[in-house]
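Engineer: Attaching a predicted model along with its sequence, questions to come.
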Amino acid sequence: MRIALFITCLNDIMFPGTGRAVVTVLERLGHTVEFPEEQTCCGQMHFNTGYRPEAVPLVARFARIFADYDAVIIPSASCAGMIREGHSLLAERHGSAQLQQEVTEVVPKVHEFTEFLTDVLGVTDVGASFPHRVTYQPTCHSLRGLRLGDRPQRLLRAVKDIDLVDLPAAESCCGFGGTFALKNAETSGAMLADKTQEVLDSGAEILCAADNSCLMHIGGGLSRQGSTVRTMHLAEILAAEGATR
């Protein structure tokens, strides 16, 4: 199987360790991962802010770059959801018949990281060890968009020595929502305050999720409160083998 990593803009610029963690896990399972250096943005920022025709070149670029791969792995439910649903819509409304065909061919190959592990590779135990108390936040895109269900939790439960605790009101939004946090700062801040309190109430040392965007938002709130709770992408926990950062 020829596998490619689509790291996403946020991870590439701010959280490159997540991409490395994805590669570590897949290589541990016996797979080779390629990283096409031509990759750029999935176009979600353009799409969500109304610049939809401007996102079409990004859609075309994605389809071209990843056309020859059997699987495209994305450590972000948000971006995976954009590609699966947004790319088809953009190609249909603003693209050519050729682009529609290219998108139709590449979209089925796109997998969010945890669903690739559980559904495609059929594994939950990836050989990880992480002796810490962890709680999991099911981000809105993973929960309501991709409908990942308990796939992330199944992977976490299989990690050796982990103490996985429930997050109160886990299904509530953290208030990030991309540009929502900028355009509706007061509402976003109130939602964040609720979420950080829920994280603290869980008693966890570490909060993890499948999207670094939400972790960045929640982590910022925790940091401003002087909390020692850390945030980690789920892939980084699955990549751990005893020693942790």
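Structural biologist: Cool, got the structure. Numbering: from 1, shown residues only.
Engineer: For the rest of this, base every contact and every neighbour count on C-alpha atoms.
Structural biologist: Noted.
Engineer: and the lengthiest helix in the chain, what does it pack onto?
Structural biologist: Ranked by number of residues, the top helix in the chain under DSSP state H is helix 185-202. Using 3 or more C-alpha pairs under 8 Å, 6 or more residues apart in numbering; DSSP states H and E as the contact test, the elements touching helix 185-202 are helix 180-183, helix 212-224.
Engineer: most packed of the ones you listed?
Structural biologist: helix 212-224 (a mean of 19; mean count of other C-alpha atoms under 10 Å).
Engineer: same for it, what does it pack against?
Structural biologist: helix 9-14, helix 185-202, strand 206-209, strand 230-233.
Engineer: Tell me which of the ones you listed sits nearest to P138.
Structural biologist: strand 206-209 (6.2 Å; C-alpha to C-alpha).
Engineer: So for that closest one, what gets flagged as buried?
Structural biologist: 206-209 (16 or more other C-alpha atoms under 10 Å).
Engineer: before we move on, what about stretch 114-123?
Structural biologist: Those buried within stretch 114-123 under the rule 16+ other C-alpha under 10 Å are 114-118, 123.
Engineer: May I see the residues you listed organised as a markdown table, with distance to T228 added?
Structural biologist: A markdown table is the format used below for the buried residues of stretch 114-123 (distance: C-alpha to C-alpha, whole Å):
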| residue | distance to T228 |
| --- | --- |
| T114 | 27 |
| E115 | 30 |
| F116 | 32 |
| L117 | 31 |
| T118 | 32 |
| V123 | 32 |
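Engineer: pretty sure T135 is touching I162, no?
Structural biologist: No - taking C-alpha atoms under 8 Å as the definition, T135 is not a contact partner of I162, at 10.1 Å.
Engineer: More neighbours: which of those two?
Structural biologist: Higher neighbour count among T135 and I162: T135, with 25 against 17, using other C-alpha atoms under 10 Å.
Engineer: Assumed the more buried one was part of a strand.
Structural biologist: Yes - per DSSP: H, G, I helix; E, B strand; the rest coil, T135 lies within a strand segment.
Engineer: measure it to I206 for me?
Structural biologist: 6 Å (C-alpha to C-alpha, to the nearest Å).
Engineer: do the same with F116
Structural biologist: From F116 to I206 the distance is 24 Å (C-alpha to C-alpha).
Engineer: E102: how many residues sit nearby?
Structural biologist: Around E102 there are 19 other residues, counting by other C-alpha under 10 Å.
Engineer: The structure to be compared is supplied as follows:
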Amino acid sequence: MKVALFIPCYVDQFYPKAAIATLELLEKFGLEVSYPKNQTCCGQPMANSGFEHLTKGCNNLFVQNFLGYDYIVCPSGSCVMHIKDHLHTEENEAAAQDIRTKVYELTEFLVDVLKIEKLEASFPHKVGLHQSCHGQRGLKLSQMTELMAEPFSKPGHLLSMVNGLELVELDRKDECCGFGGTFCVTEEAVSVKMGKDRVLDHERNGAEYITAGDLSCLMHMEGILKRRGSKVKIIHIAEILNHHLS
């Protein structure tokens, strides 16, 4: 299968280790992964701010970069959801619609496509799992606790295979961290209060690390943790799934 790696701009600029871990993890499962070098922003920040009409260039470039692949894998639920729901182009709408069916968030791809049941990973730490809103409520990566339905978590399923990892039980499993893209800029006071509540839940339950599939959420919480002088660290789930003791 032809697999393309889609790396969001903020991951590329601020957290390249998560991108490298995603690539190495996919290659461990025997996949030949390509990285289209001309990729840039997917257009989500503009669309979420009410300027979707300005995303034409982003949409056209995305189609040019990722046309012809069997799967497109990305370590960011919010960017994946944007492409799944909003990618379109007047120049080649058929290609855009096809790409929308082939883009996957990393844990979704590992569980639903590769159907991974064993990992050669070790991470002997107490870890709190943050269920990002786009991933949980948009991509259905885990069950929402307000529903009277069978619980599941694709990220949690993968973390359960990691040797030595203890997944801590949180008081509020699917509470928003308050990032919300441009929300954290326009409503910074509310955003910060939500972020403080979120990290306190992890700290209160003994987490050494907070992990998630969205580095935007982790970046927001990392800023709060550092300002609090907390010892809790953030780490993308790809880095845990790819981690092994030397």
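Structural biologist: Structure received. Quantities reported herein were computed from a predicted structural model and do not represent experimental measurements.
Engineer: circling back: please tabulate the buried residues of strand 206-209 of the first structure in CSV, including the columns distance to A170 of the first structure.
Structural biologist: As requested, the buried residues of strand 206-209 of the first structure are arranged in CSV below (distance: C-alpha to C-alpha, whole Å):
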residue, distance to A170 of the first structure
I206, 14
L207, 11
C208, 12
A209, 11
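Engineer: Just give the closest residue to the residue lying farthest from the centre of the second structure, not the sequence neighbours.
Structural biologist: Distance from the centre of the second structure peaks at E91, with 29.2 Å (C-alpha atoms, centre = their mean). Nearest residue to E91 of the second structure, sequence neighbours excluded (C-alpha to C-alpha, 6 or more residues apart in numbering): N60, at 7.5 Å.
Engineer: Could you do H125 of the second structure as well?
Structural biologist: Nearest residue to H125 of the second structure, sequence neighbours excluded (C-alpha to C-alpha, 6+ apart): L165, at 5.2 Å.
Engineer: any idea what the one you found aligns with in the first structure?
Structural biologist: Aligned counterpart of L165 of the second structure in the first structure: I162 (TM-score structural alignment).
Engineer: What lines up with K140 of the second structure in the first structure?
Structural biologist: So, by TM-score structural alignment, K140 of the second structure is matched to R147.
Engineer: secondary structure element for its match?
Structural biologist: Here R147 of the first structure sits in a region with no helix or strand, counting by DSSP states H and E.
Engineer: The second structure: which residue goes with S227 of the first structure?
Structural biologist: So S227 of the first structure corresponds to S230, using TM-score structural alignment.
Engineer: quick one: that match and V3 of the second structure, what's the gap?
Structural biologist: 39 Å.
Engineer: go on, Q131 of the second structure?
Structural biologist: 26 Å.
Engineer: do E187 of the second structure as well
Structural biologist: In this view, E187 of the second structure and V3 of the second structure are 38 Å apart by C-alpha to C-alpha.
Engineer: So which of these two has more stuff around it?
Structural biologist: Higher neighbour count among E187 of the second structure and V3: V3, with 20 against 13, using other C-alpha under 10 Å.
Engineer: if we can go back for a sec, relative to S223 of the first structure, which of the helices and strands packed on helix 212-224 of the first structure is closest?
Structural biologist: Across these (criterion: C-alpha to C-alpha), the nearest stretch is strand 230-233, sitting at 8.7 Å.
Engineer: Tell me which helix or strand comes right after the closest one.
Structural biologist: Note on strand 230-233 of the first structure: by DSSP H and E, the next helix or strand toward the C-terminus is helix 234-239.
Engineer: Now that following helix on the second structure. Mean distance?
Structural biologist: Overlaying the second structure shows helix 234-239 of the first structure at a mean distance of 0.4 Å from the equivalent residues (mean C-alpha distance after the TM-score superposition for the first structure).
Engineer: Burial check on the closest residue to M1 of the second structure other than its chain neighbours, number of neighbours?
Structural biologist: Nearest residue to M1 of the second structure in three dimensions, chain neighbours excluded: D70, at 6.1 Å (C-alpha to C-alpha, 6+ apart). Neighbour count for D70 of the second structure, taken as other C-alpha under 10 Å: 15.
Engineer: tell me the contacts of the corresponding residue of the first structure for D70 of the second structure?
Structural biologist: Using TM-score structural alignment, the partner of D70 of the second structure in the first structure is D70. Listed by C-alpha atoms under 8 Å, 6 or more residues apart in numbering, the contact set of D70 of the first structure reads 1-3, 109.
Engineer: same thing with K28 of the second structure?
Structural biologist: Contacts of K28 of the second structure by C-alpha under 8 Å, 6+ apart: none found.
Engineer: Against L241 of the second structure, how distant is it?
Structural biologist: 11 Å.
Engineer: R52 of the first structure touches L90, doesn't it?
Structural biologist: Yes - taking C-alpha under 8 Å as the definition, R52 of the first structure is a contact partner of L90 at 7.0 Å.
Engineer: So between those two, which is more surrounded?
Structural biologist: Shown here are R52 of the first structure and L90; by other C-alpha under 10 Å, L90 has more neighbours (24 against 18).
Engineer: Setting aside sequence neighbours, what's the nearest residue to that one?
Structural biologist: Leaving aside its sequence neighbours, L90 of the first structure is closest to V56 (6.4 Å, by C-alpha to C-alpha, 6+ apart).
Engineer: buried sites along the strand or helix carrying Q64 of the second structure?
Structural biologist: Using DSSP H and E, Q64 of the second structure sits in helix 56-66. Neighbour-count burial for helix 56-66 of the second structure, with 16+ other C-alpha under 10 Å as criterion, is recorded at 56, 58-66.
Engineer: now it, how far from the centre of its chain.
Structural biologist: 21 Å (C-alpha atoms, centre = their mean, to the nearest Å).
Engineer: and what of stretch 25-44 of the second structure?
Structural biologist: Here the centre of stretch 25-44 of the second structure is set off from its chain's centre by 14 Å, with C-alpha atoms, centre = their mean.
Engineer: Count the residues that sit near the match of K140 of the second structure.
Structural biologist: Neighbours around R147 of the first structure, by other C-alpha under 10 Å: 15.
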